[in-house]
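Trainee: From the sequence below, what's the structure:
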Amino acid sequence: MRGRDRVRFRGGPRSLGRVVRAAGQETTFPREKPLTLRGHSVAWVPPLVLLVGIVVIDLTTGVFGIVAWTVLVPGIAAALSGLRTTAVFAVLSLVVYILVTSVWWHWNETEVAGFVLVLVGGLLATVACAVRLRGVRRMLHMRDIADTTGRVVLRPLPPGWGGLEHSAVYLSADVEARVGGDFYDIQPGPHGTRVLLGDVQGKGLGAVEAAAALLGTFREAAYHDQGLGEVAGRLEKRMLRHRAHTAALGRADGDRFATALLLGFPVGDAGAVEVVVFGHDPPLVLRPGAVRTPVVVGGLPLGYAALGSGLPPVCRVELAPDETLLLVTDGVTEARDPAGEFYPYVDELTRAVESDPHLQGPDRLVAFVLDGVLRHTEGRLTDDTTIFAVRRRRR
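Mentor: Prediction:
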């Protein structure tokens, strides 16, 4: 996953049917090829085998005539092949029917009814194939639109962006969703590099809209504002403005909030990182042989600062050059197995780094947590899951 910002995989268990982004490789959706062998389509084989089998049985047994079953051949082709292949099998089935009935005195038995059945079946199969392919093209177009939306919300992050080594994986709890309420980004600027990871309350398009609003504000504020506290204040105001807008529209998500972690890597201070916690679990710090949770003072989620004592403070956390920060959303911290037991990812990480001193690398660390979550939940995720690891780039 090194040097890439997202990758998607589908298929397999239920979990693998979800969206996965792991650090700018884009998955494209090629034209539908349900059956392939070494890169070549073999979708024409099943209808051809069926057609040959019908002819052989009809000509060799002589017990009963099944030549009219050739009407099934273009239907099978319509489900597996393209429009041209389906049309070819429709014509071929009709020709085979005429030849077989001429050779093996079935014509008096089947008469014109069988001929009309095969003819109409071939025409309907061809029309059905055209409708299916039109639906496939529409689906691929909608996926392209969803992918574009995903790139706007979770943009690709170049390798070493902002002087940081990073790796991230995002899994949507919705099988068909391309993006959800989890969000993350890295923004370098004249005052240092800032990192944001968060989770918008709720699901659906409303959560995606809120995540996009917060990311847009973060990308501007993280670049222009000098202090990390100012960036935190801008995010809080943006959440309030977004809620006011949705409430004015009469939507039911007017009280939406977001938990978030805001990190700052100051210029000229390579031994520390600044942390602001908005109702989120603090990051883990991993170094060879040990895992620690830094002591930070958190606050309420974004949008609720007025209910407490204001914005959470900016905490300074010592960070050695070989230490990595691990940030996760509640898809990891609240992941449960079928028996209802939470995933003990901190304990597993502790044991793993003690036995493998190289595990704290962002790529291997994200892959380890991802594998643990999928294994513990048996692929049944109930919430969007983001795993994000980052550390200063080694020179």
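Trainee: switch to C-alpha atoms for all contacts and neighbour counts from now on
Mentor: OK.
Trainee: the strands in the stretch 51-200 of the chain, which residues?
Mentor: 164-171, 182-189, 192-200 (DSSP state E, counting those that start in this stretch).
Trainee: Deepest in the core, which of these is it.
Mentor: strand 164-171 (a mean of 27; mean count of other C-alpha atoms under 10 Å).
Trainee: Let's have the strands of the stretch 51-200 of the chain in TSV, adding distance to residue 302.
Mentor: Below are the strands of the stretch 51-200 of the chain laid out as TSV (distance: least, C-alpha to C-alpha, whole Å):
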stretch	distance to residue 302
strand 164-171	21
strand 182-189	14
strand 192-200	9
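Trainee: closest one to residue 395 among those?
Mentor: Residue 395 sits nearest to strand 164-171 of all those, at 10.6 Å, using C-alpha to C-alpha.
Trainee: Now show me the structure for the sequence below, then we'll compare the two:
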Amino acid sequence: MRAVSDGGASPVGGARPPQLLRVRGRSVTWLPPLLLLVGIVLVDFRTSSDFRILSWIVLVPGIAAAICGVWGTAVYAVLAPATYIAADAVLPHEYQAGLPDLVLAGIGGVLATLACVVRVRGEQRMLHMQDVAETIRRTVLRPLPPGWGGLDHAAVYLSADSEARVGGDFYDIQTGLHGTRVILGDVQGKGLGAVEAAAALLGTFREAAYHEADLTAVALRLEVRMQRHIRMRTALGREEGDRFATAVLLGFPEERPGTMDAVVLGHDAPLVVGPDGVRPLPPEHGLPLGYGELVPADGPPPVLRVPLAPGETLLLTTDGVTEARDDDGTFYPLTTDVDAAVTADPAIARPARLVAFVRERTLRHCGGHLADDTTVFAVRRRVGVGTEVGEREWGD
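Mentor: Reported below is the predicted structural model:
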């Protein structure tokens, strides 16, 4: 499982090989093979003819091939048979091992060097793939500046695959002409198909959220984009036509600083977390993106207008949180757990602490074995921005 925090990843193209056996910042990978070489010679000199281990020198280049670079391994490939010749020569004639073991040490050095070349090339390919994955991750889950759009925010992405960096989960904050908009979504399925759909939806969100005055219009633009993406993928033979995505859209209008608008599209409703406790949004939401043809004739999904008191945080999660199971198959009780935590310590309602709490409790509940990619995202208006309580259009 891999965790990617908001803005906490290394720069694209900055991947480096694993740095093993370092002392004060300097590599000492050359030391274990050297110690093995010296140890073999010393032990051989102190044992009788019934226990000859000088031929074990063939192991030295093999150890070097596992941890050293190509040139380091090549040095040991030469040093090992040279040491063998020197050590064997100083022994009495009756103890000398002779030519066969020397040939074995030489062949072992050549094979170890070739094996090191293969290992290093494999590591280079792996690093290239990590750079590509990091580029994709920063396209889908771009870093967000602190206080972006007048919102305090925190996020963490947990991949169910320990080798993956990104999946179908996505989130973003977009400033615009009509206030700040927030999205969190989850594309059905896994693999590159889910990543492509997430990237397509995010591109549309960033444009629509900037220009559109109505949050419903943003949702409709996302639905059209999802339908277009599905048709294209189906025409290319890469999609079965049943791809969909759930999403939550939030709007923070500048003219109504004490309220927030929300459109929930087949996703779990966000939680409003504050010092006084937790309350979920009502279960009124539209269909997931991609199911636009099933929308009834009475129009698009409703917009919920939610009053926000000072210090209240919006907690958004993907189903990796709510569907996390323990050994008994019990789902993680997100609402109950967060409510109890906030009651005990109201400061947990802060976005950074709230995200850290949900992350830790989710992993503890499932024993670190996530069945699905998981995103925890929390946002709230910054102190001094929109602290007036808005119209009570939605009850406590």
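Trainee: Got a TM-score for the two of them?
Mentor: TM-score of the superposed chains, computed with TM-score structural alignment, normalised by the length of the first structure, equals 0.92; 378 aligned residues with a C-alpha RMSD of 1.5 Å.
Trainee: For residue 115 of the first structure, find the nearest of the strands of the stretch 51-200 of the first structure.
Mentor: So among those, strand 164-171 is nearest, using C-alpha to C-alpha, at 53.2 Å.
Trainee: Relative to the second structure, which residues correspond to that closest one?
Mentor: Matched against the second structure by TM-score structural alignment, strand 164-171 of the first structure falls on residues 151-158.
Trainee: Check the mean deviation of the matching stretch from the first structure.
Mentor: Following superposition, stretch 151-158 of the second structure is found to deviate from the first structure by 0.6 Å on average (mean C-alpha distance after the TM-score superposition for the first structure).
Trainee: Show me where the second structure has its helices.
Mentor: Under the criterion DSSP state H, the second structure contains helices at 31-45, 59-67, 70-90, 99-140, 191-211, 215-235, 319-322, 334-344, 351-366.
Trainee: can you list those helices in CSV and add distance to residue 290 of the second structure?
Mentor: Below are the helices of the second structure laid out as CSV (distance: least, C-alpha to C-alpha, whole Å):
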stretch, distance to residue 290 of the second structure
helix 31-45, 58
helix 59-67, 49
helix 70-90, 52
helix 99-140, 19
helix 191-211, 11
helix 215-235, 5
helix 319-322, 18
helix 334-344, 28
helix 351-366, 29
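Trainee: Need the winner for burial among those.
Mentor: Among the helices of the second structure, the stretch with the highest mean neighbour count (mean count of other C-alpha under 10 Å) is helix 59-67, at a mean of 24.
Trainee: angle of that one against helix 31-45?
Mentor: 170 degrees (axes from the mean of the first three to the mean of the last three C-alpha atoms, to 10 degrees).
Trainee: so helix 59-67 of the second structure matches what in the first structure?
Mentor: The alignment places helix 59-67 of the second structure over residues 72-80 of the first structure (TM-score structural alignment).
Trainee: so how far is that stretch off the chain centroid?
Mentor: Stretch 72-80 of the first structure has its C-alpha centroid displaced from the chain centroid by 32 Å (C-alpha atoms, centre = their mean, to the nearest Å).
Trainee: how much does it stray from the second structure?
Mentor: Looks like 0.6 Å for stretch 72-80 of the first structure (mean C-alpha distance after the TM-score superposition for the first structure).
Trainee: Mind listing residues that contact that stretch?
Mentor: Residues outside stretch 72-80 of the first structure that contact it (C-alpha atoms under 8 Å, 6 or more residues apart in numbering) are 34-35, 43-44, 46-48, 50-51, 85-87, 89-90, 93, 121-122, 125-126, 128-129.
Trainee: for stretch 335-352 of the first structure, same thing?
Mentor: Contacts for stretch 335-352 of the first structure (C-alpha under 8 Å, 6+ apart): 289-291, 332-334, 359, 369, 372-373, 376-378, 381-382.
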